[in-house]
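*Asks:* got a predicted structure here, sequence first:
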Amino acid sequence: MSRLAVLVPGGSGQLGRDLAALGGADGSDIEVRAPGSAELDVTEAGAVVEAVATLATSARESGRVPVVINAAAYTAVDAAEDDEERAFAVNADGPRVLAAACTSRRVPLVHVSTDYVFSGDGDRPYEPDDALGPRTAYGRTKAAGEDAVLGSGAQAWIVRTSWLYGAAGENFVRTMVRLERERDTVSVVDDQRGSPTWTADLAGGLLELAGLVAAGEGPRRRILHCSGGGDTTWCGLARAVFAELGADPERVRPCGTDEYPRPAPRPAYSVLSDASWREAGLTPLRPWPEALHAFFQDS
């Protein structure tokens, strides 16, 4: 495997932190720099150009192959409905600037995207070539980011994922841990289905992809899907969290989406097929219940 130097915009988020942790593991051939938005704002073109130029120069001087993994994103799904301009700046303009900088320095780019680019009304796992139909500002801006990257001429890959949780930041799993302590019962929607994905597992997959790209063996397909194996509902995931905590899963009560209206509609079905990931020779992520158990063992 090639020795890598990886730049991770969005390094203060849950995925960025796990990418940095894996890259810094003992004996790793991967060197990761993961600046947060305060250090590297992807909407600031000058800063992005400088960061990619520095990565390219320092990597090649040290005999490493440079790769950018873009984990920066505006992910406040409900807030984006009233702040689509800012969401577009981060989710679409930022990737466009990154892709241009990567093109000029001949640095490969792996861009992380989301299940929200689909309509969410499917009945089978989504494939990369399925028609897009985002129904939220967040989904529209992420779809625009994909278009910007793919149309840039950069040596780039899009990796869509779903239902992320990790040790850092706010996410559904951490919220359920808190609510288990605070409430006797919790009502959770049971009519939205997807694939929970531990950011540590996704980080490992992204670095595996980066290794292939650095070795000149990047997948022919430029859009890939990577998420935890299997699928469940938010209620099913919440009950699994309670079980991991040693609490009674029946304290989680199923309810319908209509009982919890939100500014941004949630997709009823957002399961992503990992066939493209497997076809690329990449290691599929483990089943989501195994990953959730490992998350709690690691916490």
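*Replies:* Everything's here; your move.
*Asks:* alpha carbons only for contacts and neighbour counts from here, please
*Replies:* Fine.
*Asks:* next structured bit after whatever helix or strand residue 67 lives in?
*Replies:* If you go by DSSP states H and E, residue 67 is part of strand 65-70. Reading on from strand 65-70 to the C-terminus, the next helix or strand found by DSSP H and E is helix 84-88.
*Asks:* got another one to weigh against that:
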Amino acid sequence: MILVFGQTGQIARALQELAPEAQFLGRADADLSDPAACARVITDHRPKVVINAAAYTAVDRAEEEIELATIINGEAPGAMAEACARLSIPLVHISTDYVFDGTGDDRRKPSDPVAPVNSYGRTKELGERRIREAGAIHAILRTSWVFSPHGSNFVRTMVRLGGEREELRVVADQVGGPTPAKAIAEACLAMAGKLADNRDCSGTYHFAGEPDVSWADFAREIFRLSNMDVRVHDVATDEFPTPATRPANSRLDCSDTAALGIARPDWRISLKETLDLMEKS
């Protein structure tokens, strides 16, 4: 049995479609603000694999709610990993490109030094360290710019704003790989299978959509595929100050994941599918 922490988030919802037989835990079943309770759930269920698809993801609010974000993103995954280590259960954990400082233009490798520039990134990096320290069989899957037909994400925001305005100013100096939630869910299940077959696969991996693109060009493609006549104006990050600093370079080197047979998805294909589903809903 697969035990999934998360129920309503983008990736958890995608997992429900792909693996409806799995056990999905919402906040009422396992509150990540109580790490010990998360560990007890694993001990009680004794699943074949655990996937942590839950997190504190409010990047700007994390600057104020540092303690809560630290518990949910840092301590809870550590407690899960400790329980998994005791029972020899593989753990797949979703992390983020925000563990890097976002400098330069190169794609970051899993082995590159981390240096998060905001509280959200620091709490996610803490979660990674706690998992490694626990000694669990694990796959930490760093991803970026998640989108789906559900929840809060850039695609849904652009479609909403595009229906209200003829022109939009969008940041053009941040570059990354938009990643469909469905593809991440598929990668999580694939990684779970890899860990079950070969525990030497344990480690940190990157998984993001391709090709890399700026937010502004991503927005243009959203409007093109939506047949929306919206003009996008390129602007710099410093013209849109936010409580949390965003990394300018979110490019991820996904070659280690590809070597396992998990290829980067073409976000343009998934974007079309996502927009079609949004239109039907």
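*Replies:* Perfect, thanks for sending it. All of these numbers come straight from a predicted model, not from anything done at the bench.
*Asks:* returning to what we had before: gap between the strand holding residue 67 of structure 1 and the chain center?
*Replies:* 15 Å (CA atoms, centre = their mean, to the nearest Å).
*Asks:* and it, what other elements does it pack with?
*Replies:* strand 4-7, helix 45-61, strand 109-114, helix 199-214 (3 or more CA pairs under 8 Å, 6 or more residues apart in numbering; DSSP states H and E).
*Asks:* and those, which is most packed in?
*Replies:* Of all those, strand 4-7 has the most neighbours on average by mean count of other CA atoms under 10 Å, namely a mean of 27.
*Asks:* how far apart are the helix or strand following that one and its match in structure 2?
*Replies:* Per DSSP H and E, strand 4-7 of structure 1 leads on to helix 14-23 as the next helix or strand towards the C-terminus. After superposition onto structure 2, helix 14-23 of structure 1 sits on average 0.8 Å from its aligned residues (mean CA distance after the TM-score superposition for structure 1).
*Asks:* give the aligned range of helix 14-23 of structure 1 in structure 2.
*Replies:* Aligned using TM-score structural alignment, helix 14-23 of structure 1 spans residues 10-19 in structure 2.
*Asks:* give me the neighbour count for residue 116 of structure 1.
*Replies:* 26 (other CA atoms under 10 Å).
*Asks:* so who does it touch?
*Replies:* By CA atoms under 8 Å, 6 or more residues apart in numbering, the residues touching residue 116 of structure 1 are 134, 135, 136, 138, 139, 142, 267, 270.
*Asks:* now do it against residue 159 of structure 1, distance only.
*Replies:* 13 Å (CA to CA, to the nearest Å).
*Asks:* next: residue 263 of structure 1.
*Replies:* Relative to residue 159 of structure 1, and taking CA to CA, residue 263 of structure 1 is found at 26 Å.
*Asks:* who has more neighbours, those two?
*Replies:* A count of neighbours by other CA under 10 Å puts residue 159 above the other of residue 263 of structure 1 and residue 159, at 23 against 12.
*Asks:* counterpart of the more buried one in structure 2?
*Replies:* Under the alignment by TM-score structural alignment, residue 159 of structure 1 pairs with residue 141 in structure 2.
*Asks:* and residue 121 of structure 1, by the same measure?
*Replies:* Residue 121 of structure 1 maps onto residue 103 in structure 2, by TM-score structural alignment.
*Asks:* surely its match is in contact with residue 248?
*Replies:* Yes: Residue 103 of structure 2 is in contact with residue 248 according to CA atoms under 8 Å; the separation is 6.4 Å.
*Asks:* tell me which of those two has more neighbours.
*Replies:* Neighbour count, other CA under 10 Å: between residue 103 of structure 2 and residue 248, residue 248 has more, with 19 against 11.
*Asks:* show the contacting residues for the corresponding residue of structure 1 for that one.
*Replies:* Applying TM-score structural alignment, one finds that residue 248 of structure 2 aligns to residue 268 in structure 1. Contacts for residue 268 of structure 1 (CA under 8 Å, 6+ apart) come out as 120, 121, 191, 192, 193.
*Asks:* please report how far residue 268 of structure 1 lies from residue 165 of structure 1.
*Replies:* Taking CA to CA, one finds residue 268 of structure 1 at 19 Å from residue 165 of structure 1.
*Asks:* one more: residue 237 of structure 1?
*Replies:* For residue 237 of structure 1, the distance to residue 165 of structure 1 - CA to CA - is 11 Å.
*Asks:* who has more neighbours, the two?
*Replies:* In this view residue 237 of structure 1 and residue 165 are compared by other CA under 10 Å, and residue 237 has more residues nearby, 26 against 21.
*Asks:* to which residue of structure 2 is that one aligned?
*Replies:* Per TM-score structural alignment, residue 237 of structure 1 is aligned with residue 218.
*Asks:* just give me the neighbour total for the counterpart of residue 90 of structure 2 in structure 1.
*Replies:* Using TM-score structural alignment, the equivalent of residue 90 of structure 2 in structure 1 is residue 108. Counted with other CA under 10 Å, the neighbours of residue 108 of structure 1 add up to 23.
*Asks:* which helices and strands does the helix or strand containing the match of residue 237 of structure 1 pack with?
*Replies:* For residue 218 of structure 2, the host element (DSSP H and E) is helix 215-225. Secondary-structure packing of helix 215-225 of structure 2 (3+ CA pairs under 8 Å, 6+ apart): helix 154-162, strand 167-171, strand 231-235, helix 267-280.
*Asks:* average gap between that helix and structure 1?
*Replies:* Helix 215-225 of structure 2 sits 0.9 Å off on average (mean CA distance after the TM-score superposition for structure 1).
*Asks:* in that helix, what counts as buried?
*Replies:* 215, 216, 217, 218, 219, 220, 222, 223 (16 or more other CA atoms under 10 Å).
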